[in-house]
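Colleague: Let me see the structure of the following:
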Amino acid sequence: MELRKEYDLICVGAGIMSATLALLVKQLKPDLNVLIVERLDKVAQESSAAWNNAGTGHSALCELNYTPEENGHISIKKAIDICTQFEISKQYWSYLVDKGLIKNPSSFINPVPHHSWVKGKENADYLEKRYKAFKEHFMFNTIEFTRETNKMKQWFPLMMHERTNDEVMAASRIDRGTEMNYGSLTEQLFAILEKEYDTKVLFNTEVEDIDPDHDEDWLLKMENLTTGKKSTLDAQHVFIGAGGGSLLLLQKVEIEEKDGYGGFPVSGEWLVCKNRDIIEQHNAKVYSKAGIGDPPMSVPHLDTRFINGKRELLFGPFAGFSPKFLKEGSYMDLLKSINFDNIPAMWGVFWHNLPLTKYLIEQVAMSFEDRMKSLRTFVKDAKNEDWEILVAGQRVQTIKKDEFEGGSLEFGTQLVSSKDGKITCLLGASPGASTSVKIMLEVLEKAFPEIMSTENGKALLNEMVPFYTKEVTQDLFDECLQRSNEILKLNRDLINT
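Modeller: Take a look at the predicted model:
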């Protein structure tokens, strides 16, 4: 057993969340001792990897599940919240670029217009109502709307092949949308941590348990997966940001706040275009509506991506089922996660979400031709030989106790924290990485309120993220948007890239 060493903060998992939290902590108080522990041999290999997520800068510009229709009225409250959080992320990334810590912003963020596209009169009417609601708010007032086929041909020509004017369709567009490579961003954040702050990642190491230790510290029990050697570390604060693996570790932590949480694993697949000529015909992210009874995570989209320096084209996602909680996880993960505390919640979610079970069974049963048929609702003349299936990341949808139904299935992110803020765990997925900075600021507020409240801390946070603790007015929004777009080089046209 190795000698124990004490840290101010240990982050479990080397993804976008841990990278963001560790860097914020070191920038606010450089003398704090921080360590990241990762079970794989590289950073950003699970949920943060480019091929494992949608890559959309989730700012609610095109995702229709953030703007539900309620009694004939379109609610944009959640869209405003998501948009604000993504702009906070952009402000922080702009700060890193402006300080020279990240040299080339196009390595992780690029301008790609965001579109919503629907078929049928009822859906078209809904989209027009959404457009009118968006047009009245300063965050979305550059939105465009059309029912005209010719206009859609300008926006996303690939999707208009073989379309006729008698098809009932509608689309909206916001130019300032972005495409994100969270894997590249995560790698660069860890590079800053190592170069500027001498903060390391302990690779090939699995945290097996976290127990209370003396003086309100936490004791992490670990195993080196290469050598089998056991070790322990002390930490005053622990952040569990291990993607799908977070739940299993949280369940071992002795805090009452963890009780009742469960997880439902969902795997994903993309159709990826192999034909470069087709890829060059599409410069857009186009989101549609989920099918009737389908979950929000099933929203189909045809996306331009920039991965490893190349432009790509993806369609999906297609859901699948695997009992693993991580892509590199164990087939026993789901079984291990079921315990006495969460059985009522797990059963409640199953019983009250039978359509989700039906949806997953149908998705798992889909053949390649079935997937191509779905693609052809977007690209009518899509040919089988131009596309292939790629397995995406593993997601664990959070299940929590519900007073009335036993349990509820959560489709967003969930922050679980001890009362004293000494241990925090992030569960869930979408919109996830897009709102990483806002979520990690919440962790800081719980774990390190003393460094957030100093005059130096307040001033630095105001420089990093001007939206932080402020009311977002139109003037402030416009000013910060213009600045971040200039620094991140988002005011350029990539149609001919």
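Colleague: can we go C-alpha only for contacts and neighbour counts from here?
Modeller: Fine.
Colleague: Hmm, T199 is touching L193, no?
Modeller: Yes. Taking C-alpha atoms under 8 Å as the definition, T199 is a contact partner of L193 at 5.2 Å.
Colleague: Please say which of these two ends up with more neighbours.
Modeller: L193 (23 against 19; other C-alpha atoms under 10 Å).
Colleague: Could you verify my assumption that that one touches E187?
Modeller: No. Counting by C-alpha under 8 Å, L193 stays clear of E187, with 10.0 Å between them.
Colleague: for this protein, which strand is longest?
Modeller: Using DSSP state E to define each element, the chain has its longest strand at strand 387-402.
Colleague: in it, what counts as buried?
Modeller: By neighbour count on 16 or more other C-alpha atoms under 10 Å, the buried set for strand 387-402 is 387, 389, 391-401.
Colleague: to compare against the first, here's another:
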Amino acid sequence: MSSVQKRTDVILIGAGIMSATLGSLFKELVPEWEVKVFEKLESAGEESSNEWNNAGTGHAALCELNYTTEKPDGTLDISKAINVNEQFQISRQFWAHLVNKGLIRNPEAFIRSIPHMSMVQGENDVRFLKKRLEALTNNPLFEGMVLSDDPEQLRDWMPIVMEGRSVDEPIAATKIDSGTDVNFGALTRMLFDHLTGQGVEVNYKHSVEDVKRLANGLWEVKVKDIEANTIETHTAPFLFIGGGGGSLPLLQKTGIPESKHIGGFPVSGLFLVCKNRDVIEQHNAKVYGKAKVGAPPMSVPHLDTRFIEGRKELLFGPFAGFTPKFLKTGSNLDLIQSVKPYNVVTMLAAGAKEMPLTKYLIEQVLLSHNKRMDELREFIPTAKNEDWEIVVAGQRVQVIKDTPDGKGTLQFGTEVVSAEDGSVAALLGASPGASTAVHVMLKVLEQCFPSRMPEWEPKIKEMVPSYGVSLSDHPELFKTIHESTAMALGLKEKGVVHN
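Modeller: So this is what the prediction gives:
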């Protein structure tokens, strides 16, 4: 193998939505910087960002019940729902900025309006849903959400969910029309097309083999050109690791103190996909239910209208699976190789604490097609086995780390790990992930380039007008921004389609 060495300003590992977003921010803020991307697969957005590997929900806590929790005194904590919604609004603003500047086109190819609904059954859950509606609709971010416990109204909202259903216990649903379906695969590919046009060098079929810090402070990345079978060595003062499940092993290779006492637990997802076009056309919403006891938050069951490659689809899931791989294209040795002397206690502590999750995953792995269809029939009572097939979705590596609550705590969010000097950052974790990509990458900039932020802030506010401001506390600003982003992205607002 031959070897070459090259110097650049920024290296991004992984061609997913996170690297696409960070690269786009860099090209707006410091267009003179040279940026290089390395991706081991053949094209952008093929792992976690791919449209078949995630739920495609614009996560804004409009329908996801796990973002609102009931406290011991009976009141609801909606702080996480507000945070997730605010973060999605940041993504909407940045995407609208790119569209308005002509940097990406045809937003309907990656985002569409779709009602978001939460459906529950049983007296206790209906009571919870009503309490949730009251708490959320006091906040401007959730204006327009309505609830019905009338079976006739519900039949109008979600006909295939109500058809053949015996209403022998209370049932209710909330509905809000400002929800979105987001094709993160399409968006990722559009952003990389934009970056390529801006002079960013994107190297596909290039696998990062090693990462190390040089004496001069630069990060050296050893890259294998898979097709040419050559080794390239690239250096840069800033390195971002956005390789999905593959980020943890690369973060460990950096050797930074912040990478210690962190582990990862892989959870795979499967969806049932409808093959019957007549059934698909009868449903037009994202309907979320409640997660089963012991299930991770990412396993909240939902019946989703999706738009993939311009075609309407209908998916149900996710069902959890287990494989030791950290990526769909990964190795069966990924999990065991991630266990190091400095995180083995953390990993073992998590194993001892998460027995309900382990039990749940074992049960999920053993599910037959008939059993999965039985779970679907809780949403669509008339569902037929022959109309649905299983599709393996993406791998998610849940972060395990030591926290003030104890060793080996399983984290279910998205987490940025960065070096104290800001020279390297890695993105770990899962949902809400892609929906909050712009917020998360702005956090990377804040953590890694604090001295540049005063200089960059005016441009950031031009791209994201609400940057540094809580939209929840500024209802008029939220209304203005929501309407302007809807217009730019061609979304429906209050029954009107903006073109």
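Colleague: tm score of chain vs chain?
Modeller: TM-score of the superposed chains, computed with TM-score structural alignment, normalised by the length of structure 1, equals 0.97; 492 aligned residues with a C-alpha RMSD of 1.4 Å.
Colleague: what's the closest of the buried residues of strand 387-402 of structure 1 to L415 of structure 1?
Modeller: Nearest to L415 of structure 1 among those, counting by C-alpha to C-alpha, is T398 at 10.6 Å.
Colleague: Contact partners for that closest one?
Modeller: By C-alpha atoms under 8 Å, 6 or more residues apart in numbering, the contact set of T398 of structure 1 is 261-264, 409-411, 413-414, 427-428.
Colleague: Residue in structure 2 paired with it?
Modeller: Counting by TM-score structural alignment, T398 of structure 1 corresponds to V399 in structure 2.
Colleague: which one is the residue positioned nearest the centre of structure 2 nearest to, not counting chain neighbours?
Modeller: Central residue of structure 2 (C-alpha atoms, centre = their mean): G433, 2.6 Å from the mean position. Nearest residue to G433 of structure 2 in three dimensions, chain neighbours excluded: T414, at 5.8 Å (C-alpha to C-alpha, 6 or more residues apart in numbering).
Colleague: Please apply the same query to T357 of structure 1.
Modeller: That would be F350: by C-alpha to C-alpha, 6+ apart, it lies 7.6 Å from T357 of structure 1.
Colleague: Can you tell me what E86 of structure 2 aligns to in structure 1?
Modeller: Using TM-score structural alignment, E86 of structure 2 pairs with T84 in structure 1.
Colleague: So its match: helix, strand or coil?
Modeller: At T84 of structure 1 the chain is in helix, as set by DSSP: H, G, I helix; E, B strand; the rest coil.
Colleague: That one: how many residues sit nearby?
Modeller: 20.
Colleague: Against H301 of structure 1, how distant is it?
Modeller: 23 Å (C-alpha to C-alpha, to the nearest Å).
Colleague: ditto for E403 of structure 1
Modeller: Per C-alpha to C-alpha, E403 of structure 1 is found 35 Å from H301 of structure 1.
Colleague: same question, K258 of structure 1
Modeller: Distance from K258 of structure 1 to H301 of structure 1, by C-alpha to C-alpha: 34 Å.
Colleague: try Y126 of structure 1
Modeller: Counting by C-alpha to C-alpha, the gap from Y126 of structure 1 to H301 of structure 1 is 18 Å.
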